[in-house]
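**Q** coords below, sequence missing:
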């Protein structure tokens, strides 16, 4: 998300006139990361605030947190938890309190959140009649289900709302051309083909420009409308999992096996040195400070301007969101 999805944060630092400055400036941001930590023999949905973990899953069954979005004083996290029937239940946690998005009859999961005004959009999937079907929930209620075509949208991994337009992207089943939807609930929804990607992991809109990110074969790439930017040369398996716009700069995060990769305007940096399996799942930028959430050798990690901070010795970090301290 978006985004699979995309937004920003503030970091203030100040040089001191004297070494004995009695009132040094401190970081004025809160960094939220969603993911899962291995606790008590299983993975448990977790959100970290400035590195401090809060369990979201009950711990009775395995759970995961895939997306986080902060609006005002409220922290929203999307993910899933297995029930007693071994079915994943798609969930939305608001300030740690869970709402079930599905009834547990079928397995389901939630991957992305986007908040526009007072509306909370969550994207994911539910298995229906043996087939994954992309779904969107709005304010806790089912909003849209992908139609059952041969090349249906199997899961919603990115949502972006601009004005009255809702953009939806994800994984397409079958062998058809990749595409994204605009206003899927409209009487005649708009479908935009993206043949230069095999999958869309992240979608961001800026004015009339639509940025999509993913991969084509083994090449990590993103598109600005139809203009392709290759991030890797295809010599190793690679993908772009997240894209973020900051002013005129385009940041992208993903991997080129085995390294976690961060690209700024197409120029790559290895965040883990490239010696162990790692990836970036989410990128967030504010005032030139870059945050990247992911995993490094099965550790849940958030990088701040390239410096890693381990959140869990065994776990995964899937999304990062940063806000000003209140």
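**A** Yes, it's here. Bear in mind that the values here come from a model prediction, so they are computed numbers and not experimental data. Numbering: from 1, shown residues only.

**Q** hey, let's count contacts and neighbours off CA atoms from now on
**A** Noted.

**Q** Break down the stretch 1-150 of the chain into its strands, ranges please.
**A** Assigned strands in the stretch 1-150 of the chain, in chain order: 29-39, 42-49, 52-55, 63-71, 74-82, 88-94, 97-100, 108-116, 119-128, 131-138, 141-145 (criterion: DSSP state E, counting those that start in this stretch).

**Q** and of those strands, who's closest to residue 171?
**A** Ranking the strands of the stretch 1-150 of the chain by distance to residue 171, with C-alpha to C-alpha as the measure, places strand 131-138 first at 8.4 Å.

**Q** Now find how far off-centre that closest one is within its chain.
**A** 17 Å (C-alpha atoms, centre = their mean, to the nearest Å).

**Q** Show me what that strand is packed up against.
**A** Judged by 3 or more C-alpha pairs under 8 Å, 6 or more residues apart in numbering; DSSP states H and E, strand 131-138 is in contact with strand 119-128, strand 141-145, strand 153-162.

**Q** Please tabulate those in JSON lines, including the columns distance to residue 240 and mean neighbour count.
**A** Below are those laid out as JSON lines (distance: least, C-alpha to C-alpha, whole Å; neighbours: other C-alpha atoms under 10 Å):
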{"stretch": "strand 119-128", "distance to residue 240": "19", "mean neighbour count": "23"}
{"stretch": "strand 141-145", "distance to residue 240": "26", "mean neighbour count": "16"}
{"stretch": "strand 153-162", "distance to residue 240": "13", "mean neighbour count": "26"}
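
**Q** one more structure, for comparison:
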């Protein structure tokens, strides 16, 4: 700092020139000490504010990703509490520093009408080229502050360029407001420098079982159109029905995924070219469809078509990471074999060449990497199947094709890739398999196992699906390290179809089959259980509806 150097030099000259036994320099020394202490306080203040800015970004990212807080630990220095260390279930820990109102620039965050948090400076949106600066996501950034020549400067590009702001005073060391933290048993409340409060769900206990966190349950599937032989594509929000199609064409939903405040649903509509198989009247082929909307704006749905209708196409799973949206499924060929496919932002890419049967069942993404799980039939063993994961379109085989194996569910936890599915030898029954970075562990015997859901947190898994009991009944189950739990008690035929987890709340969907022996009409109904207790779904046709996918959206209580 030029002014500090000039002042210090001047003081030194005065001290040297006037140095004698009678000269009392205590006043000048005190002034110099006070000045240095003020600069030290300003530097500490600047560091604390920059730490808080990074922490604000992490807090907003946690909301966008559905993360929640596991611990809040007081931070002390020299016997005084100066802030808190905050730990998240998924994200990295942060430090937030206390503070009180002052004259430093007030940099904060605010949610706009689009549901996205943007940075503000003294209550006004921070813009770059006319565009507001998002806090999180692929384009998210964190402003930085510095003090130079006793003025505040701010940078929006990680220190490449700086903009001069107001003078830095720091006379009492209270120039900037910190982040105030309050909490109850369910939430942590962060009061930001502008007085705005952001609320994040909390759950005490670290890796122990977590209490419930605020959330919305989305279920997707199909319902019979009354008086017709085809289905609506249906979305349920906390049990309340919303039709995604008008009933004019056979339609259904296969999968749902929540990414922050965005919800993505994939399924099919029979609106493609007419197909004549020689057995039935010509019928329209399935076309892949994606529906998307924002949490809280479920009626404002955007629909995208994913295939051209020349061949039957079925997207069965969806995921998102950053700015990319992925789906996975299959395309049916004229000889009834399938080609495994996936979509990146609506563009379809083949994962197999069609020379043998292949299916994609699931998809997960992290950063710029996308993982698709499924199976490929070996060319030299038509009764076999290779359990396969495609990373960015490149196949990685988990089995050698001597057995029939498949990957049905996939997820990433702490940088580790988990895949769950089933495998059987010729003439045998399916047994459940969990692969951790490609290494298999069998979690059932040969009991006839089907996997349709997987959740992993801190290495602990919940696998959902169904198995065939000794009685021949098909029962919906979840498996953990502690063993198996039957969900569909009392039902003879009930497949598992979906899994979602929110804290300690475990949701499971099933597809139960029965028959009305008076009319000989088949009955299909989909119970959804929360922690083993069935919850109500609003339906059009109570005897013919199926849920195929579940997902939870975590709620930011800040209005």
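**A** Alright, I've got the coordinates. Predicted model only: the values in this text are computed from it and were never measured.

**Q** Now tabulate the strands of the stretch 1-150 of structure 1 in TSV and tack on distance to residue 156 of structure 1.
**A** TSV is the format used below for these (distance: least, C-alpha to C-alpha, whole Å):
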stretch	distance to residue 156 of structure 1
strand 29-39	18
strand 42-49	20
strand 52-55	25
strand 63-71	12
strand 74-82	12
strand 88-94	13
strand 97-100	17
strand 108-116	7
strand 119-128	5
strand 131-138	5
strand 141-145	10
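
**Q** For residue 180 of structure 1, find the nearest of those.
**A** Of all the strands of the stretch 1-150 of structure 1, it is strand 131-138 that lies closest to residue 180 of structure 1, at 11.9 Å by C-alpha to C-alpha.

**Q** which residues are contacting that closest one?
**A** By C-alpha atoms under 8 Å, 6 or more residues apart in numbering, the list of residues contacting strand 131-138 of structure 1 from outside reads 101, 119-127, 142-148, 152-156, 170.

**Q** so can I have a markdown table of the helices and strands packed on strand 131-138 of structure 1 showing distance to residue 62 of structure 1?
**A** As requested, those are exported to a markdown table (distance: least, C-alpha to C-alpha, whole Å):
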| stretch | distance to residue 62 of structure 1 |
| --- | --- |
| strand 119-128 | 18 |
| strand 141-145 | 24 |
| strand 153-162 | 20 |
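
**Q** quick one: which of those strands is nearest residue 64 of structure 1?
**A** Comparing those under C-alpha to C-alpha, the one sitting nearest is strand 119-128, at 13.0 Å.

**Q** angle of that closest one against strand 108-116?
**A** On the basis of axes from the mean of the first three to the mean of the last three C-alpha atoms, to 10 degrees, strand 119-128 of structure 1 is oriented at 160 degrees to strand 108-116.

**Q** Now strand 119-128 of structure 1 on structure 2. Mean distance?
**A** Compared with structure 2 after the fit, strand 119-128 of structure 1 shows a mean deviation of 1.6 Å (mean C-alpha distance after the TM-score superposition for structure 1).

**Q** Centre of the chain to that strand, how far?
**A** Distance of strand 119-128 of structure 1 from its chain centroid, counting by C-alpha atoms, centre = their mean, is 14 Å.

**Q** tell me the angle that strand makes with strand 141-145.
**A** Here strand 119-128 of structure 1 points in a direction 60 degrees away from that of strand 141-145 (the same axes, to 10 degrees).

**Q** can you list contacts of strand 119-128 of structure 1?
**A** The contact list for strand 119-128 of structure 1, computed with C-alpha under 8 Å, 6+ apart, reads 78, 90, 106-115, 132-140, 154-159.

**Q** now with 7 Å?
**A** Contact with strand 119-128 of structure 1 is made by 106-115, 132-139, 154-157, 159, as judged by C-alpha atoms under 7 Å, 6 or more residues apart in numbering.

**Q** quick one, what contacts the counterpart of residue 155 of structure 1 in structure 2?
**A** Taking TM-score structural alignment, the alignment pairs residue 155 of structure 1 with residue 359 from structure 2. Going by C-alpha under 7 Å, 6+ apart, residue 359 of structure 2 touches 329-330, 338-340, 374-376.

**Q** any idea how far residue 359 of structure 2 lies from residue 251 of structure 2?
**A** 20 Å (C-alpha to C-alpha, to the nearest Å).
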